[in-house]
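Engineer: What follows is a protein structure lacking sequence information:
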């Protein structure tokens, strides 16, 4: 029996750096201000701004709250971040 070895190289994506732009993209689609999203998510508007600019590294709980405030599931937000990281947006 002969087995073929296929090497697949995973391209590292910096999803963490793309979470902020993903939040901004969804927020702008909904035409929400940072303050409105903060109110919906139960977070301060300055925190939303810091997340969008990559100055804060949000926890999963905060990301879930932001996704809820955007009216989307967390996996949609992460998928958007993956697309942005891969340069496909």
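Structural biologist: Nice, thanks for sending it over. Everything quoted here is computed from the prediction, not taken from an experiment. Residues are numbered from 1 along each chain as shown.
Engineer: rest of the way, CA atoms for contacts and neighbours
Structural biologist: Will do.
Engineer: residue nearest the centroid of the chain?
Structural biologist: In the chain, the C-alpha nearest the mean C-alpha coordinate belongs to residue 19, at 2.9 Å (Cα atoms, centre = their mean).
Engineer: Hmm, residue 83 and it touching each other?
Structural biologist: No. With contact defined as Cα atoms under 8 Å, residue 19 does not count as touching residue 83 (10.3 Å).
Engineer: rewinding a little: state the helix or strand in which the residue nearest to the centre of the chain lies.
Structural biologist: Mapping residue 19 onto the secondary structure by DSSP states H and E places it in helix 15-29.
Engineer: Next one for the comparison:
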């Protein structure tokens, strides 16, 4: 996959971990499947704009924060 897809997955993982959520918890908050969250975090799938929106809302961040060219480092 492309670097942007890997960076997106890394951002999702870091923000999920900052919430102290499991993949299952994030999936519930976002209305997605847990295994799909895992695939996103590993950079194995390209998320649709709808999925990006669902994840951003669940993580309470702007969509742009998930789409940074470099992975986010988490809070602090």
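Structural biologist: Nice, I can see it. Bear in mind that the values here come from a model prediction, so they are computed numbers and not experimental data.
Engineer: check the fit of the helix holding residue 19 of the first structure onto the second structure and give the mean distance.
Structural biologist: Mean deviation of helix 15-29 of the first structure relative to the second structure after superposition (mean Cα distance after the TM-score superposition for the first structure): 0.8 Å.
Engineer: which stretches of the first structure form helices?
Structural biologist: Taking DSSP state H as the criterion, the first structure carries its helices at 15-29, 34-41, 45-52, 60-70, 74-86.
Engineer: Show me what the helix holding residue 19 of the first structure packs onto, helices and strands only.
Structural biologist: Here helix 15-29 of the first structure touches helix 45-52, helix 60-70, helix 74-86, going by 3 or more Cα pairs under 8 Å, 6 or more residues apart in numbering; DSSP states H and E.
Engineer: Which one, of the ones you listed, ends up nearest to residue 36 of the first structure?
Structural biologist: Shortest separation from residue 36 of the first structure across these is recorded for helix 45-52, at 7.8 Å, computed as Cα to Cα.
Engineer: Tell me the counterpart of residue 55 of the first structure in the second structure.
Structural biologist: In the second structure, residue 55 of the first structure lines up with residue 44, judged by TM-score structural alignment.
Engineer: got the end-to-end distance for stretch 56-71 of the second structure?
Structural biologist: 15 Å (Cα to Cα, to the nearest Å).
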